[in-house]
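[1] quick one: sequence plus predicted model below, questions after.
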Amino acid sequence: MTTTVIKNAQIVNEGEVIQADLRIVNQRIDKIATDITAKQNDIVIDAKGCYLIPGMIDDQVHFREPGLTQKGTIASESRAAVAGGITSYMEMPNVNPATTTIEALEQKYAIAAEKSHANYAFYLGATEDNLEQIKRLDPSRHCGVKVFMGASTGDLLVEAPHALDAIFRDAPTLIVTHCESSPIIAENTKALLEKKSTLTIEDHPIQRDTKACYASSSYAVGLAKKYQSQLHVLHITTAKELDLFAAGPIENKHITAEACVHHLWFCDQDYARLGNFIKCNPAIKTQADRDALIQALHSNKIDIIATDHAPHTLAEKQVEFAKAPAGLPLVQHALLTLFEHVNQGRLSLPQVVEKTAHNPAKRYAIAERGYIREGYFADLVLVDMADSTLVTQDNTLYKCGWTPFLSTHFSAKILSTWVNGQQAYQAQQMPISSKPEVMPLSFNR
């Protein structure tokens, strides 16, 4: 039996911050109390002045395995995630081959069981002709079905109305969508090329503009209302799209929305400095859009914050704009960006915890995670909000080897991460600790 006692922590949980001790026994939180006496063989950590929060549950990552492992692997990217305070993740189907069958889905679970540093779940990718595979999803085991409503290639692009209707009618799990209209993107690109011969990174949010996003997201919301589907719209980027979503608590919503950390951090003014390193789909938009997303976190029109972590090699990014792939690595620095919002007064720590842990647990009905509660799995992060983190090449863990946050000086520091009660990361130890015992997420639905 392994017992850890965390003393004098400021515990951030369910809208409150309380000073208390916490005891971990094996995988779970055994006790939370004002004063817990440690026994002789207990591991004791003095957390005085620091905050203890539930680990982030990231419902949108691309870890690139199988088939694209030059960019990242389940092992490398989950290791970076744990260093960033992410203790559970849900991974996307656009790998090679794409995850469009239950058999391919289960193969990814097998890889994660052996290699992952964090708890895991995987999405099935929708195509225009795999409805029978979608119907085979197990709501207690599989997190959902991913529908690329535009902005994808090959079988994963689903645009035919009959196919979308069938998915929204028959999917047995949560439907998550990437919403951009391919026809509108094509129209915008054509109009740009009539004015100039070569497009640049500054054209990216013009190609993939508010109109393209809203046309697709409003279509998805309309389908969900028609069929009373469980819909979660990923990475909202525009102020206009926020009109599609209800304000208020996530409970009892069947249509929810998400923002990603890079859309809350960067705006189009950053393209001149960072270029292709912040090329992503949907595109980073204006400062006004970014400010509207932050406000929507306060009104609860945005329910969840995720990463959309999507690494590419440095060589792939260092080409002309049109040929550069979209996506950037984020899991190691996601929570640090949110803590910066806290220290700058834009968000509160309880809000960050709600959007990164509580609400993902609620929306996906994740069993025994997402909160600091006695009996729950001990997925925990210890944070010093008064220390700092300088992002360097040497302390960046992504397999791709680069980060858009290079040389950023964050005003908080992640000290430790526990996954299922095991200390999986310690800031003083690089490389990070040995791989913890992890498990697939399970869902009470």
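    Alright, I've got the coordinates.
[2] C-alpha only now, for contacts and for neighbours.
    Fine.
[3] what about the closest residue to Arg169 other than its chain neighbours, how many neighbours?
    With CA to CA, 6 or more residues apart in numbering as the measure, Tyr227 is the residue that lies nearest to Arg169, at 5.5 Å, once sequence neighbours are left out. The burial metric for Tyr227, expressed as a neighbour count using other CA atoms under 10 Å, is 14.
[4] ditto for Phe266
    Counted with other CA under 10 Å, the burial measure for Phe266 works out to 17 neighbours.
[5] quick one, what contacts it?
    Contact analysis of Phe266 by CA atoms under 8 Å, 6 or more residues apart in numbering lists 284, 290.
[6] just say helix, strand or coil for the closest residue to Asp59 other than its chain neighbours.
    Spatial nearest neighbour of Asp59, chain neighbours left out: Met90 (4.7 Å); criterion: CA to CA, 6+ apart. Following DSSP: H, G, I helix; E, B strand; the rest coil, Met90 is assigned to strand.
[7] my guess is Met90 meets Ile74, correct?
    No. No contact is recorded between Met90 and Ile74 when judged using CA atoms under 8 Å, the distance being 11.2 Å.
[8] which SS class is Gln70?
    Taking three-state DSSP as the rule, one finds Gln70 in the coil state.
[9] and the gap between it and Pro172?
    Applying CA to CA, to the nearest Å, one obtains 34 Å for the distance of Gln70 from Pro172.
[10] second structure for comparison follows:
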Amino acid sequence: MTEPVDLLLKNVTLPDGRVADVSVDRGVVRHVGAPLRAAETVDCSRLLCLPAAVDMHVHMRGGEQAYKENFATGTASAVAGGVTVVVDQPNTIPPITTAERLRSRVEEAHRQAVCGFAVNAGVTGDADLAGMWRAGALAFGETFAAPSSYGEALPPEILAPLFERIRQLGGLATVHAEEVAGDRPLATLTGHDRARPAAGEVLAVTAVGRLAPPGLRLHFCHLSTADAVDAARGSVEVTPHHLFLSREAFDPDDAAGKVNPPLRSERERKRLWSRWEKIDVIASDHAPHTHGEKSRGIAAAPSGIPGVETMVPLLVAEARKRRIPLPSVIEKTSWKPADLLGIPRAGFAPGDRADYALYPESIAKVDPDQLHSRCGWSPYAGYDAVFPAEVIVQGVRAYHDGAVAAALPRWHPGAGYNTSEDL
């Protein structure tokens, strides 16, 4: 008799509407259809089984910023929200601009993470792009075409040759595109919006598109306006906070709503939703800061909002209300980011990565006290969400009953990993 597979997911409703049993072994799908004998079984008949998300834009902090997040707390937060791969951005302290720093960051993640992870390479005038590509960087950036927290803007004369080098390497260039108008102290969220205006985002997206050489794989991070989505050349990423939050949702001087690009008006927020079909990827731009840091006032407080745990649950609630199609949630949170980054898809075909999140039928409210991020707060308190009852990582029941049950770190290096010195 053959050995049993590791896990059987019974009565899974597949994206095409069929109901089947999914047999999983050694972290991948072995068979879809009639059940194979399994060591463990999960009945999904009353649960929504979705391929787990890949969040291609997170800031896991750590190091001297570990008081507000690290890989242990950040990835626990991710898994609790149905995310099983996170892509860490390089504007750490110090920034990841050398192969040595990138390897050190990967080692830190291996020690602490409870799910899959990858690390991007920083893009600066003196960065060792080829060395980091060989060391396993998944992508390049976010590359700052405007300044943001822990990231300095690159002028066109520096950015253009860096883009050409990334094209030669075959990497994906991810870009933070804004224009900053003036340097006056800001007292309100409206002032912050005006200092980083919607029109300037469109101009920056257009300028970056013109600057990028033919053949460069270009990805725009966290676009906040409908017009910027329309103007983008390359793949487009939008965050939940730009879809669900507007500056009118906060008191004018509440820095909990301060983020780059800024939260826009309620009218612009609704216009961004109208571009849903043009958006390639939803990513959280999870950028946690403490209550104390966000209480300093608009001018002094750092920009950033936590969101890796609430990203998919907010979208699943919208799908439950039939406001967005569930297949598009899968596409934008799981399959498209995996394809852009070269990570194997989680899914329901033999050989697919066996990462899933199982969601109940009921809609709940976001309670910050129940979230897992170290920063301890959320801008989505009271918002409708559907949190997973269970999350499966690499074919293992890794999260249930509100807690992480198994730590399964897995590094996803980029295509340049261990390539030749001739790059």
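    Received, thanks. Since this is a predicted model, take the numbers as computed values, not measurements.
[11] need the TM-score from the superposition.
    Laid over one another, the chains give 0.91 as their TM-score (TM-score structural alignment, normalised by the length of the second structure), with 409 aligned residues with a CA RMSD of 2.1 Å.
[12] Gln70 and Pro172 of the first structure: who's more crowded?
    When neighbours are counted by other CA under 10 Å, Gln70 of the first structure and Pro172 differ, and Pro172 comes out ahead with 19 against 13.
[13] dump the residue contacts of that one.
    Under the contact definition (CA under 8 Å, 6+ apart), the residues listed for Pro172 of the first structure are 134-135, 137-139.
[14] what does Thr389 of the first structure give?
    With contacts taken as CA under 8 Å, 6+ apart, Thr389 of the first structure has the following neighbours: 409-413.
[15] quick one: map it onto the second structure.
    In the superposition onto the second structure, Thr389 of the first structure corresponds to Ala364 when matched by TM-score structural alignment.
[16] how about the residue mapped onto Gly421 of the first structure from the second structure: what's its closest non-neighbour residue?
    In the superposition onto the second structure, Gly421 of the first structure corresponds to Gly395 when matched by TM-score structural alignment. If you skip the residues right next to it in sequence, Gly395 of the second structure has Gly27 as its closest partner in space, 4.5 Å away by CA to CA, 6+ apart.
[17] number of residues surrounding that neighbour?
    Applying other CA under 10 Å, we find 18 residues neighbouring Gly27 of the second structure.
[18] likewise Leu272 of the second structure?
    Per other CA under 10 Å, the neighbour tally for Leu272 of the second structure reads 24.
[19] got the contact list for it?
    The neighbours of Leu272 of the second structure, taking CA under 8 Å, 6+ apart as the test, are 224-226, 242-243.
[20] tell me the one of these nearest Ala255 of the second structure?
    For Ala255 of the second structure, the nearest member of the contacts of Leu272 of the second structure is His242. The distance, counting by CA to CA, is 15.4 Å.
[21] that closest one: what secondary structure?
    Using three-state DSSP as the criterion, the local structure at His242 of the second structure reads helix.
[22] quickly note the distance from the aligned partner of it in the first structure to Ile278 of the first structure.
    With TM-score structural alignment as the criterion, the equivalent of His242 of the second structure in the first structure is His263. Applying CA to CA, one obtains 10 Å for the distance of His263 of the first structure from Ile278 of the first structure.
[23] what touches both of the two?
    Common contacts of His263 of the first structure and Ile278 (CA under 8 Å, 6+ apart): Ile284.
[24] the match of His242 of the second structure: how many residues sit nearby?
    A count of neighbours around His263 of the first structure, defined by other CA under 10 Å, yields 27.
[25] tell me how far it lies from Ile236 of the first structure.
    As judged by CA to CA, His263 of the first structure and Ile236 of the first structure stand 8 Å apart.
[26] what's the answer for Tyr425 of the first structure, then?
    The spacing between Tyr425 of the first structure and Ile236 of the first structure, counted by CA to CA, is 31 Å.
[27] these two: which is more packed in?
    A count of neighbours by other CA under 10 Å puts Tyr425 above the other of Tyr425 of the first structure and Ile236, at 27 against 24.
[28] what residues does the helix or strand hosting the more buried one touch?
    Using DSSP states H and E, the secondary-structure element containing Tyr425 of the first structure is strand 422-426. Applying CA under 8 Å, 6+ apart, the external contacts of strand 422-426 of the first structure come out as 26-27, 82-83, 117, 415-418, 432-437.
[29] show me the helices in the stretch 51-200 of the first structure, by range?
    74-83, 102-115, 131-135, 161-170, 182-195 (DSSP state H, counting those that start in this stretch).
[30] let's have the ones you listed in JSON lines, adding mean neighbour count and distance to Thr313 of the first structure.
    JSON lines is the format used below for those (neighbours: other CA atoms under 10 Å; distance: least, CA to CA, whole Å):
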{"stretch": "helix 74-83", "mean neighbour count": "26", "distance to Thr313 of the first structure": "13"}
{"stretch": "helix 102-115", "mean neighbour count": "17", "distance to Thr313 of the first structure": "21"}
{"stretch": "helix 131-135", "mean neighbour count": "17", "distance to Thr313 of the first structure": "32"}
{"stretch": "helix 161-170", "mean neighbour count": "17", "distance to Thr313 of the first structure": "33"}
{"stretch": "helix 182-195", "mean neighbour count": "15", "distance to Thr313 of the first structure": "25"}
